[in-house]
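> coordinates only, sequence not included:
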């Protein structure tokens, strides 16, 4: 599940704080909104992400603390600034 560049970029964005789909898309500009939605759904089904509807937006956050630790460990090498 984590062996995908786009999903790693999503997780790099979400390690900072919960984000809306629009905010996440700023970190993954090279994929379509539809592809982003599919990646988010896959991560949610895998139990890695959780989402909450807030008004017109859906806010995603990392649910699995092991993923937070893993992304934190590789952040300086993969996520960049």
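Everything's here; your move. The structure presented is a predicted model; accordingly, all values stated were derived computationally and were not measured.
> C-alpha only now, for contacts and for neighbours.
Fine.
> Can you get me a residue count around residue 6?
19 (other Cα atoms under 10 Å).
> Quick check: it touching residue 29?
No. Residue 6 lies out of contact with residue 29 (Cα atoms under 8 Å); the separation is 9.7 Å.
> let's bring in a second model and compare:
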């Protein structure tokens, strides 16, 4: 059972969306490292693309409208930081986001920015 209030207990095999954790120094530094990886517009665009589903370097290069070398450098940083995973499909490398927390984080980041730009009222 969770010790965090308002978080219902879950079955052991059910993935959790909320974790009852206390943010110590290691956790905060790890979280800040993830946010630093998102804090660059080209990387954020690549991650937003990957939040829609796995993609090849060619697909990401086209979507980002950036040189392949630039996209590859950003993907290498994201892979080394553990934010993206890779798999081979013949000669192609397919990139995907590591987990659902990252998908939701990226989607919420983009939605938050949309509210700031458009002036749409905030909500829960």
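Arrived safely. Because the structure is predicted, anything quoted here is derived from the model rather than measured.
> Could I get the TM-score for this pair?
The pair, once superposed, lands on a TM-score of 0.86 when counted by TM-score structural alignment, normalised by the length of the first structure; 77 aligned residues with a Cα RMSD of 1.5 Å.
> and residue 28 of the first structure, that's in a helix?
No. In this structure, residue 28 of the first structure is coil, not part of a helix, as judged by DSSP: H, G, I helix; E, B strand; the rest coil.
> Return the distance of the corresponding residue of the second structure for it relative to residue 46 of the second structure.
Aligned by TM-score structural alignment, residue 28 of the first structure pairs with residue 64 of the second structure. Counting by Cα to Cα, to the nearest Å, the gap between residue 64 of the second structure and residue 46 of the second structure amounts to 7 Å.
> what's the match of residue 28 of the first structure in contact with, if anything?
42, 45, 46, 71 (Cα atoms under 8 Å, 6 or more residues apart in numbering).
> Next, count neighbours for the last one.
Here the count is done by other Cα under 10 Å, and residue 71 of the second structure has 20 residues near it.
> Please, which helix or strand holds the closest residue in space to it that isn't next to it in sequence?
Nearest non-adjacent residue to residue 71 of the second structure, counting by Cα to Cα, 6 or more residues apart in numbering: residue 61, 6.1 Å away. Take DSSP states H and E as the rule and residue 61 of the second structure turns out to sit in helix 57-64.
> Okay, buried residues for that helix please.
Of all the residues in helix 57-64 of the second structure, those buried under the rule 16 or more other Cα atoms under 10 Å are 57, 60, 61, 64.
> I figured residue 27 of the first structure was touching residue 9, is that so?
Yes. Contact criterion Cα under 8 Å: residue 27 of the first structure and residue 9 qualify, at 6.6 Å.
> returning to that earlier point: now the helix holding residue 61 of the second structure, how far from the centre of its chain.
Here helix 57-64 of the second structure is found 17 Å from its chain centre; the criterion is Cα atoms, centre = their mean, to the nearest Å.
> How about the secondary structure of the residue most central in space within the first structure?
Centroid-nearest residue in the first structure, with Cα atoms, centre = their mean: residue 10, separated by 3.0 Å. When classified by three-state DSSP, residue 10 of the first structure comes out as helix.
> what does residue 40 of the second structure align to in the first structure?
Aligned partner of residue 40 of the second structure by TM-score structural alignment: residue 4.
> just residue 49 of the second structure next, same as before
The alignment partner of residue 49 of the second structure in the first structure, by TM-score structural alignment, is residue 13.
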